[in-house]
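Peer 1: model the structure of this input:
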Amino acid sequence: MPKPIRKWWGSVIFFHAIHQKPNHLHLTPRNAQTARWLAVIWAGIILVLSATPGQSLPRIDWLWQPDKWVHAGIYGILSALIWLSIASSATSPRSRWWWPIGLATLYGGLLEIGQFAFFPNRYFEVWDIVANFIGACVAAWLCERIINYN
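Peer 2: Predicted structure coming up:
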């Protein structure tokens, strides 16, 4: 195939691929069970990171408020794992959204309170909870968009 046609055909395939509903990942009961365990392990990792004194964590100053991006990413992963663990057994489409978002945000909020009450050099920040919520929402939306749970 001549190079210009090959290049054009590649563009057509790419354009077609990005405009299709991407339900190409299938969720099985075994995957859901694995996701449950991974969610528990990930929640433990978040607890350890939340208990680490603030001075011991690496600092990245080149990105605007990297702390908030980290919160969004960490709780987004937790939300996605919760979504994966309940999606195939959820009784309604709303529960596929609200359980992961609610549990991830609640867990983050409780850890923020715990940081304030029990961990030295750690502080309660409302904006961390907002970042947790945003990360959880984005992850649940991506899961809903990408994964075939039927």
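Peer 1: rest of the way, CA atoms for contacts and neighbours
Peer 2: Will do.
Peer 1: list the contacts of stretch 137-150.
Peer 2: Stretch 137-150 is contacted by residues 21-28, 76-77, 79-80, 83-84, 87-88, 96-97, 100-101 when judged by CA atoms under 8 Å, 6 or more residues apart in numbering.
Peer 1: out of those, which are inside strands?
Peer 2: Taking DSSP state E as the definition of strands, the contacts of stretch 137-150 contribute 25, 26.
Peer 1: so which of the contacts of stretch 137-150 sit within helices?
Peer 2: The helices, defined by DSSP state H, take in 76, 77, 79, 80, 83, 84, 96, 97, 100, 101 from the contacts of stretch 137-150.
Peer 1: who wins on neighbours among the residues you listed?
Peer 2: In terms of neighbour count, residue 79 stands highest of the ones in helices among the contacts of stretch 137-150 at 32 neighbours, by other CA atoms under 10 Å.
Peer 1: ranges for the strands of the chain?
Peer 2: 25-26, 147-148.
Peer 1: now show me the structure for the sequence below, then we'll compare the two:
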Amino acid sequence: MHKLFNHIPFKAKLFLSFLYIAIVMLLSLLPAQDLPKVPLFPYADKLIHIGMYFNLAIILLWTFHSKPTKRITLYAFILLWGLVMEILQILMRSGRHFSWLDILANATGLGIGILLYNYLINRFKLHKEASSS
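Peer 2: Presented below is the predicted three-dimensional model:
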């Protein structure tokens, strides 16, 4: 199965990465009144943040897989992306609010994504293939 994912062309991976980044941006910056009013349990939005940034980490690490030391740039990008989204929510004045808990949830999703990605790299010996591309 992992060979299937490794044979996807880089341009296709890059397209999927940008598409997902655009979706995260759209969901992060939509005005509050445009979001669906779905009754959820308290802090359910934090699970949504964790999920969005977990997926973002997996997609970007899959697209730009490289030596572990170079992955730090991706980790920093994802953390900064979440911070920028929170700051833009304030600046746009669209009924959205800056939240340190959202940033913590984003970082948690990133951390879980990193752990899973590294596990899969080691489990399926993808690191040899990853470091050669």
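Peer 1: helices of structure 1, start to end?
Peer 2: 3-18, 29-51, 66-86, 93-118, 126-146.
Peer 1: any chance of JSON lines for those helices, columns distance to residue 59 of structure 1?
Peer 2: Below are those laid out as JSON lines (distance: least, CA to CA, whole Å):
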{"stretch": "helix 3-18", "distance to residue 59 of structure 1": "36"}
{"stretch": "helix 29-51", "distance to residue 59 of structure 1": "14"}
{"stretch": "helix 66-86", "distance to residue 59 of structure 1": "8"}
{"stretch": "helix 93-118", "distance to residue 59 of structure 1": "19"}
{"stretch": "helix 126-146", "distance to residue 59 of structure 1": "16"}
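Peer 1: would you tell me which one of the strands of structure 1 is buried the most?
Peer 2: Sort these by mean neighbour count, taking mean count of other CA atoms under 10 Å, and strand 147-148 sits at the top with a mean of 16.
Peer 1: thinking again about what came up before, and the helices of structure 1, which is most packed in?
Peer 2: helix 66-86 (a mean of 23).
Peer 1: and it, what other elements does it pack with?
Peer 2: helix 29-51, helix 93-118, helix 126-146 (3 or more CA pairs under 8 Å, 6 or more residues apart in numbering; DSSP states H and E).
Peer 1: now for those, which one comes closest to residue 69 of structure 1?
Peer 2: helix 126-146 (7.2 Å; CA to CA).
Peer 1: next one: residue 44 of structure 2 relative to residue 100 of structure 2, how far apart?
Peer 2: The span separating residue 44 of structure 2 from residue 100 of structure 2 equals 15 Å under the rule CA to CA, to the nearest Å.
Peer 1: show me what contacts the residue nearest to the spatial centre of structure 2?
Peer 2: Geometric centre of structure 2, nearest residue: residue 56, 1.9 Å, by CA atoms, centre = their mean. Residue 56 of structure 2 sits next to 17, 20, 21, 78, 110 when contact means CA under 8 Å, 6+ apart.
Peer 1: any idea how far the third one is from residue 3 of structure 2?
Peer 2: Relative to residue 3 of structure 2, residue 21 of structure 2 is positioned 25 Å away (CA to CA).
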